[in-house]
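*Asks:* Predicted model and sequence follow; I will ask about them next.
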Amino acid sequence: MLVMPKNTLFKPNDVAIHAIRSRGKGGQNVNKVNTGIHLRFDIKASSLTNENKEKLLKLNDIRLSKEGIIVIKADNFRTQEKNRLEALKRLNLLLTKTFKVPKIRKPTKISKAALAKQIEQKIQRSKIKQTRKKVRF
């Protein structure tokens, strides 16, 4: 059974997970045990909406292949289960960032009281600078 992280945007049958040999340090454990995870997410065959599929296919990411498959490799941990969860979390994070709609910024207007205060301060500052000038006779 596949243990999924909370609040995932995809279904468990949308991903294909294969165990691979991890790279890097680890002694004999690296050479004998398949602890790394190779996750493949086929965008076109997934259960996402067509709009979200289009957003993903337009994504400019090195993990996205020309065929529309997202490939994520996770081999940071020594156990296969931790690497599987890490790969699923990375996929979910990628989907979340892609589907997020940015808020539309509404430009704020300065209030009349604040504008009057700014003008009053400007006049006051101008008077101070006027008193610093040399007096001519």
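*Replies:* Alright, I've got the coordinates.

*Asks:* Please make it C-alpha for all contacts and neighbour counts, starting now.
*Replies:* Will do.

*Asks:* wait, what's in contact with residue 64?
*Replies:* Contact analysis of residue 64 by C-alpha atoms under 8 Å, 6 or more residues apart in numbering lists 57, 70, 71.

*Asks:* Which residue, other than its chain neighbours, is closest to residue 72?
*Replies:* Counting by C-alpha to C-alpha, 6 or more residues apart in numbering, residue 72 lies nearest to residue 39, which is 5.1 Å off, once chain neighbours are set aside.

*Asks:* take a look at this one as well, against the first:
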Amino acid sequence: MIQVTDDIHIDEQTIQEDFIRASGPGGQNVNKVSTAVQLRFDVRQAGLPDPVRQRLEQLAGKRLTEEGVLILDARRFRSQERNREDALERLLNLIRKAAQPPTPRRKTRPPQVVKERRLDSKRHRGKIKKMRRINPHIEE
């Protein structure tokens, strides 16, 4: 069991790792060794609390398949082990972020001074436009 937060644990069996060849730096090593990691995590079968699962699916975006599998690619490092650690850490950070409930929005009202300032500027613009008329003293 991997401990994500104090009350959230995920089973290692829900994480599947595939190793693929990475592009980028590494010289001949890139052509011979599969160092990149493709981590697959089944969000719906992981046993996460419902609100956390929903927020995780929202955060995952395009990385989530229609079946509910989160796919993370890690190919930053040259070694397979560091890419494995990187992919797992990114998954845990994503779950930790989903575990934090969003702060509710507090309704605020604009101050009276701001309303008055806005109305004054509107009146001022109206006066400027009125002065552009041929005979500004005639009301239309």
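*Replies:* The structure has been received and is ready for your questions. Predicted, not measured: the structure shown is a model, and the values here were computed from it.

*Asks:* What would you report as the TM-score here?
*Replies:* Once superposed, chain against chain, the TM-score is 0.64 (TM-score structural alignment, normalised by the length of the first structure); 104 aligned residues with a C-alpha RMSD of 2.6 Å.

*Asks:* Most neighbours among the contacts of residue 64 of the first structure, which one?
*Replies:* residue 70 (21 neighbours; other C-alpha atoms under 10 Å).

*Asks:* how close does the residue positioned nearest the centre of the first structure sit to residue 87 of the first structure?
*Replies:* For the first structure, the residue sitting closest to the mean C-alpha position, by C-alpha atoms, centre = their mean, is residue 97 at 4.2 Å. Applying C-alpha to C-alpha, to the nearest Å, the value for residue 97 of the first structure to residue 87 of the first structure is 16 Å.

*Asks:* swap in residue 69 of the first structure?
*Replies:* 14 Å.

*Asks:* and those two? which has more neighbours close in?
*Replies:* residue 87 (24 against 18).

*Asks:* these two touch, right, the more buried one and residue 72?
*Replies:* Yes. With contact defined as C-alpha atoms under 8 Å, residue 87 of the first structure and residue 72 form a contacting pair (6.3 Å).

*Asks:* Identify the contacts common to these two.
*Replies:* In contact with both residue 87 of the first structure and residue 72: 38, 39, using C-alpha under 8 Å, 6+ apart.

*Asks:* mind checking how far residue 34 of the first structure is from residue 41 of the first structure?
*Replies:* Taking C-alpha to C-alpha, one finds residue 34 of the first structure at 20 Å from residue 41 of the first structure.

*Asks:* Of these two, give the one with the bigger neighbour count.
*Replies:* Set side by side, residue 34 of the first structure and residue 41 show more neighbours around residue 41, with 20 against 17, by other C-alpha under 10 Å.

*Asks:* a strand runs through that one, doesn't it?
*Replies:* Yes. Under DSSP: H, G, I helix; E, B strand; the rest coil, residue 41 of the first structure sits within a strand.

*Asks:* Can you find the partner of it in the second structure?
*Replies:* In the second structure, the residue matched to residue 41 of the first structure (TM-score structural alignment) is residue 41.

*Asks:* contacting residues around its match?
*Replies:* 14, 15, 16, 69, 70, 71.

*Asks:* The helix or strand harbouring residue 89 of the first structure against the second structure, how far on average?
*Replies:* Using DSSP states H and E, residue 89 of the first structure maps to helix 80-99. Following the fit onto the second structure, the mean deviation recorded for helix 80-99 of the first structure is 0.8 Å by mean C-alpha distance after the TM-score superposition for the first structure.

*Asks:* Next, count neighbours for residue 16 of the second structure.
*Replies:* Neighbours of residue 16 of the second structure under the rule other C-alpha under 10 Å: 13.

*Asks:* Against residue 71 of the second structure, how distant is it?
*Replies:* Per C-alpha to C-alpha, residue 16 of the second structure is found 10 Å from residue 71 of the second structure.

*Asks:* what residues do the two have in common as contacts?
*Replies:* 39, 40, 41.

*Asks:* And the strands in the first structure, which stretches?
*Replies:* Assigned strands in the first structure, in chain order: 15-20, 36-42, 69-74 (criterion: DSSP state E).

*Asks:* Output the ones you listed as a markdown table; include the columns distance to residue 129 of the first structure.
*Replies:* Formatted as a markdown table, the strands of the first structure follow (distance: least, C-alpha to C-alpha, whole Å):
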| stretch | distance to residue 129 of the first structure |
| --- | --- |
| strand 15-20 | 71 |
| strand 36-42 | 68 |
| strand 69-74 | 65 |
